[in-house]
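Participant: here's a sequence, model it:
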Amino acid sequence: MSVRSLLVSIIIPTYNRAHLIGETLDSVLAQTYTNWECIVVDDGSTDGTEVLMKTYCDKDSRFQYHHRPAGRLPGGNAARNYGFEFSKGEYVKWFDSDDIMHPNFISKQYLILSEKPSLDFCACQWEYFDDVGQIKKVYINLKPQNESIYSYFLEGHVFLTHAPLWRKSFLINCELFDEKLKRGQETDFHFRILTKNPKYLIHEDFLFQVRRNHKSIESTSNNIVPQESVLIYFKKVFFILKEIDFDKKEVVRSYIWYRCVNQIGILMSKQKSILGRWKYFRGLNQFYSKRTDFYIIYLFLFVALITNRGYYFYSLKKYDLRKNK
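Facilitator: Here you go, the predicted structure:
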C-alpha cells in the first residue's frame, strides 16, 4: 500500500447479528486496501455482539465499537449517521453486518476515485446469496440515457447503500439518512443526493454480496410502521420534485403521484375500522389533481373507506405511469 493512500471509514450498523457479523468483519480484514477504520455501531443488541466485538477490537485497532446513544431514535439509520460522526477518513463506505465484501472491494473503488478526482462517488454491482450458497448477480443501469433522477425511478438506475464509496468532503454538508424512516431509507437518501447533481460513476465490477432470506435490521412486528415509512418517503419525493427542474420532470412526478395514492390504499387496507381508514383517506387531498385518474382512484378509495373491501387497491396498478414514460 502506498504511504500516500488515504483513510477509508467503513461504517457498519448492527443489531443482534453476533452469529453473522464475524463473517462480515473477516471480509473487512481480508481487504487488499489496508488503510481503513471500521466503525461498528450497535443499535441495542441483546445477544453476544458486544463480546464478539471485543475480540475483534483487541485483535486489530482499526476496529471500533460504539453503542447508539439512548437519545437517538432506534434503527439502522441513526446508527449509520452516528458512525459517520465518528469517522475520520477522507472516504466513507457504509456496509451491513450480515453481508460480505470481496477482497478488492475498497481497493478497486479507491483507485477509481483517485484517478478521477472530479467524482463525488463511485458505485459498483453486487450479488445476492442465500444460506445454501446460491448466488445471483444484479446488474444496474450503468449509463442511463435520460437524466439521473428520471433514470433512478423509471430505468433501474439504482444502487444499494453498500455500493458507493463516497468522498467525505461531498457528504459533509448533506442531510444523511432519515432516522424516522423504517423502510425506503436508502432510496430516500440516494434520491436526495441525486438532487444535488453529484458527479459519479457506476462501474461494472461485482464487489460485494448481500445475504438473502434473513431478517432485516429494520424488521418490526408491526408491519404498519414500514408501510407508513414508504408513504412518508414518496410524499417527500413528491414535494421535493416541485422545487427542482430536470428533463421529463412531469413524467416522474406522475409516477410518484401514483405511488403516493397507491400507498394510501395499501395502508387503508390494513385498518379494520372506518376511523382507521379515514386517517389515511383524508391524506388524498394533498395529491389532488384535475386528471381523470384522480377521480377514479378517489372513488375506489371512498368505496374502500365504507366497505373495507381488501381487493380494491390492486386495481390501481393499471395507473402505474411507468408504462407511459
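Participant: only C-alpha atoms from now on, for both contacts and neighbour counts.
Facilitator: Fine.
Participant: the stretch 1-150 of the chain: strands as residue ranges?
Facilitator: In order along the chain, the stretch 1-150 of the chain carries the following strands (DSSP state E, counting those that start in this stretch): 8-14, 36-42, 63-67, 91-94, 100-101, 121-129, 135-138.
Participant: save these as a markdown table, and put in distance to Cys57 and mean neighbour count too.
Facilitator: Putting the strands of the stretch 1-150 of the chain into a markdown table (distance: least, CA to CA, whole Å; neighbours: other CA atoms under 10 Å) gives the following:
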| stretch | distance to Cys57 | mean neighbour count |
| --- | --- | --- |
| strand 8-14 | 14 | 26 |
| strand 36-42 | 10 | 24 |
| strand 63-67 | 5 | 18 |
| strand 91-94 | 19 | 23 |
| strand 100-101 | 19 | 24 |
| strand 121-129 | 28 | 22 |
| strand 135-138 | 31 | 13 |
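Participant: Leu181 is nearest to which of those?
Facilitator: Checking the strands of the stretch 1-150 of the chain against Leu181 by CA to CA gives strand 8-14 as the closest, at 15.2 Å.
Participant: who touches the closest one?
Facilitator: 21, 35-43, 45, 76, 79-80, 83-84, 87-97, 217 (CA atoms under 8 Å, 6 or more residues apart in numbering).
Participant: now do stretch 54-69
Facilitator: Outside stretch 54-69, the residues that reach it (CA under 8 Å, 6+ apart) are 36-44, 53, 74, 78-79, 82.
Participant: need the max-distance pair from the residues you listed.
Facilitator: Put simply, by CA to CA the two of these set farthest apart are Trp36 and Pro74, 26.6 Å from each other.
Participant: doesn't Val252 make contact with Phe153?
Facilitator: Yes: the pair formed by Phe153 and Val252 meets the contact definition of CA atoms under 8 Å, at 7.2 Å.
Participant: between those two, which is the more surrounded one?
Facilitator: Set Phe153 next to Val252 and count neighbours by other CA atoms under 10 Å: Val252 wins out with 24 against 16.
Participant: check which residues of the helix or strand where the more buried one lies are buried.
Facilitator: Element membership of Val252, judged by DSSP states H and E, is helix 249-269. For helix 249-269, burial by neighbour count (16 or more other CA atoms under 10 Å) applies to 251-269.
Participant: which ones are touching the most centrally placed residue in the chain?
Facilitator: Averaging the C-alpha coordinates of the chain gives a centre point, and the residue nearest to it by CA atoms, centre = their mean is Glu186 (1.5 Å). Remark: with contacts taken as CA under 8 Å, 6+ apart, Glu186 is in contact with Leu160, Thr161, Phe177.
Participant: for comparison, sequence B:
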Amino acid sequence: MNKNEPIVSIITPIFNRKDLIKETHQSVISQTYTSWEWIIVDDGSEDNSWKIIQDFAQQDNRIKVIKRERIPKGAPTCRNIGLEVAKGEYVIFLDSDDLLADFCLEQRVEAIKKEGNKYDFLVFPIRTFRQNLLDINHLQLPSQYDDLEEFILWNTPWYTTAPIIKREKTIQWNEKLALYQDVDFNIRMIVAERTYKFIYAKPDVYWRYTEHNSISRSNLFTPQKLEARVFFLEGICEALKKGDKLKKYDKAIYTLAERFIFDFISQNQYAYFKEILSLLVKYEIITTLEFYKLYIILPLIHNQLHYTSLPVLWKLSRKLYSITNQSIPITDTKKIMRSKELTDIKEYMKVYHQSKN
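Facilitator: From the prediction side, this is the model:
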C-alpha cells in the first residue's frame, strides 16, 4: 500500500457465495492501484463463505472480514457496518459476485485527481455479463434525461459499483428495505445534493446478471417484499419533500405508485393498495376524491376482467387522476434501455474517444 496515495475502501456484503467470491477476490487483489482495503461483511452465510473470506484476510492484511451481529439481516445493514469501520478517503460498494477490471481503482483515482477532487462522487461506465466475461452484453452509459426522475421510474442510470464516493459524503443505506435498496440509496444521494459527474472512460466493472439478482415473480410477492414497496415509496416521498423536490417529481411518483398499485391488486392485497393511496394523499400527489375513485373503481374493474385488465387499469387510473394530461406517458416508463445502455461497444468507444479530444 502506497502511503502517499488515498485509500479506497471496497465494501462487500456476502451471503452464501462460496462459488463466486473467489473470482471477485481475484479481481480485487489484481488491482494495479494498491492503496485499498476490502471490507467483507458476512450476512450469516450457511455455506463455506465465512471460512473462505477468513482465508483471504489471513493472506492479505488489506482485507478485513466481519460477521453481521445485529439486525436486520440484509445487504444494506452489511454495507452500513462496512462504512462504520472503513478508513478510506473514498468508498466503492462491490457486490460479492461482481468483478473489478484490474485498472478500476487506478482509473478512478486518476479521474478524481483530474477533476480536482471537486465532486462528491464520480460515476463510471460498467458492463454486464452472465457466466463469464466473454458473454458480456450490455454497456451502461449515462442517461440523457433527469437522473433523479430516471431512478424514480426504475430506469436505473447506474448500478451499485459504478460510483466512487467520498466517504464523508456517503449516506447510510436504508436497512428497512427488502427491495430497491440501490435505487433508494441513489435517490437520497441525489436529493441530498451530493455533487457528481459521469466520467467517460473504459468500463471498469463487470456486473453479473444471475438468476439470484433476477428475482422471480413469486419471490417478489412475499409479505416482506410487498411491505417494502410501501416503505420505499414513503421513503422517497419524504426525501423529496425535505429536499423541496416533491412537486417537481409528483408525476414520476404517481407513475411509480401505479406499478405498486397493480402489483397489490393482482395479488388481492388491498390493504397495501390502500396504504399506497393514503401515501399519495398524504404527500398531496392525489386528492381525497381521487383516492376514493381509485380505491373503489380499480378493484371492481380488476375483479371483472382479472389480470388481463392491467392495461385497462393503467388507462383508467390516468383518467381518475386529475393531472393525467400532464403526467408521464405510460410508454415512457418502458424505456429501460434508452440511450444509457448500448449493446454495441464500438458506439460507446467512439463517444469515449470524442470526449478525450
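Participant: circling back to that earlier point, which of the contacts of Glu186 of structure 1 does structure 2 keep?
Facilitator: Among the contacts of Glu186 of structure 1, the ones still in contact in structure 2 (both residues aligned by TM-score structural alignment, their matches' CA atoms under 8 Å) are Leu160, Thr161.
Participant: would you map the strands across the stretch 151-300 of structure 2?
Facilitator: Assigned by DSSP E, counting those that start in this stretch, the stretch 151-300 of structure 2 shows strands spanning 163-166, 196-198, 205-208.
Participant: make a markdown table out of the ones you listed and add mean neighbour count and distance to Asp147 of structure 2.
Facilitator: Rendered in a markdown table, the data for the strands of the stretch 151-300 of structure 2 read as follows (neighbours: other CA atoms under 10 Å; distance: least, CA to CA, whole Å):
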| stretch | mean neighbour count | distance to Asp147 of structure 2 |
| --- | --- | --- |
| strand 163-166 | 23 | 14 |
| strand 196-198 | 16 | 11 |
| strand 205-208 | 23 | 20 |
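Participant: got these as TSV, with distance to Lys293 of structure 2 columns?
Facilitator: Putting the strands of the stretch 151-300 of structure 2 into TSV (distance: least, CA to CA, whole Å) gives the following:
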stretch	distance to Lys293 of structure 2
strand 163-166	43
strand 196-198	42
strand 205-208	43
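Participant: of the ones you listed, which is nearest Lys356 of structure 2?
Facilitator: Between Lys356 of structure 2 and the strands of the stretch 151-300 of structure 2, the tightest spacing by CA to CA is seen for strand 196-198, at 13.6 Å.
Participant: what's the matching range in structure 1 for that closest one?
Facilitator: The alignment of strand 196-198 of structure 2 onto structure 1 (TM-score structural alignment) spans residues 200-202.
Participant: now do the equivalent of Arg253 of structure 1 over in structure 2 against Glu84 of structure 2, distance only.
Facilitator: The equivalent of Arg253 of structure 1 in structure 2 is Asp250 (alignment by TM-score structural alignment). Here the criterion is CA to CA, to the nearest Å. By it, Asp250 of structure 2 lies 34 Å from Glu84 of structure 2.
Participant: next: Glu46 of structure 2.
Facilitator: Distance from Glu46 of structure 2 to Glu84 of structure 2, by CA to CA: 25 Å.
Participant: how about Lys356 of structure 2?
Facilitator: Applying CA to CA, one obtains 37 Å for the distance of Lys356 of structure 2 from Glu84 of structure 2.
Participant: and for Glu193 of structure 2?
Facilitator: In this structure, Glu193 of structure 2 and Glu84 of structure 2 are 22 Å apart, going by CA to CA.
Participant: now do the SS call for Pro311 of structure 2.
Facilitator: Secondary structure assignment for Pro311 of structure 2 (DSSP: H, G, I helix; E, B strand; the rest coil): helix.
Participant: what about it, distance to His302 of structure 2?
Facilitator: 10 Å.
Participant: which one of these two has more residues nearby?
Facilitator: Relative neighbour count places His302 above the other of Pro311 of structure 2 and His302, with 19 against 12, counting by other CA under 10 Å.
Participant: verify the stated contact: that one with Trp314.
Facilitator: No: with contact defined as CA under 8 Å, His302 of structure 2 does not count as touching Trp314 (11.1 Å).
Participant: which residue in structure 2 lines up with the residue nearest to the centre of structure 1?
Facilitator: So, by TM-score structural alignment, Glu186 of structure 1 is matched to Asp182.
Participant: so what's Phe232 of structure 2 up against?
Facilitator: With contact taken as CA under 8 Å, 6+ apart, Phe232 of structure 2 is in contact with Leu177, Tyr180, Asp184.
Participant: report the contact partners of Asn186 of structure 2.
Facilitator: Contacts for Asn186 of structure 2 (CA under 8 Å, 6+ apart) come out as Phe151.
Participant: how near is it to Trp158 of structure 2?
Facilitator: Relative to Trp158 of structure 2, Asn186 of structure 2 is positioned 9 Å away (criterion: CA to CA).
Participant: swap in Ile81 of structure 2?
Facilitator: Using CA to CA, Ile81 of structure 2 is found at 23 Å from Trp158 of structure 2.
Participant: tell me where the stretch 251-357 of structure 2 has helices.
Facilitator: If you assign secondary structure with DSSP state H, counting those that start in this stretch, the helices in the stretch 251-357 of structure 2 sit at 270-282, 288-305, 310-320, 345-356.
Participant: give me whichever of those is most buried.
Facilitator: Between these, the one whose residues have the most neighbours on average, counting mean count of other CA atoms under 10 Å, is helix 270-282 (a mean of 18).
Participant: and the angle from it to helix 250-266?
Facilitator: 170 degrees (axes from the mean of the first three to the mean of the last three CA atoms, to 10 degrees).
Participant: ok, residues contacting helix 270-282 of structure 2?
Facilitator: Residues external to helix 270-282 of structure 2 that are found in contact with it (CA under 8 Å, 6+ apart): 226-227, 230, 233-234, 254, 257, 260-261, 264-265, 286-288, 291, 295.
Participant: just the angle for it relative to helix 288-305, thanks.
Facilitator: Computed by the same axes, to 10 degrees, the angle between helix 270-282 of structure 2 and helix 288-305 is 150 degrees.
Participant: so how far is helix 270-282 of structure 2 from its chain's centroid?
Facilitator: In this view, helix 270-282 of structure 2 has its centroid 24 Å away from the chain centroid, taken as CA atoms, centre = their mean, to the nearest Å.
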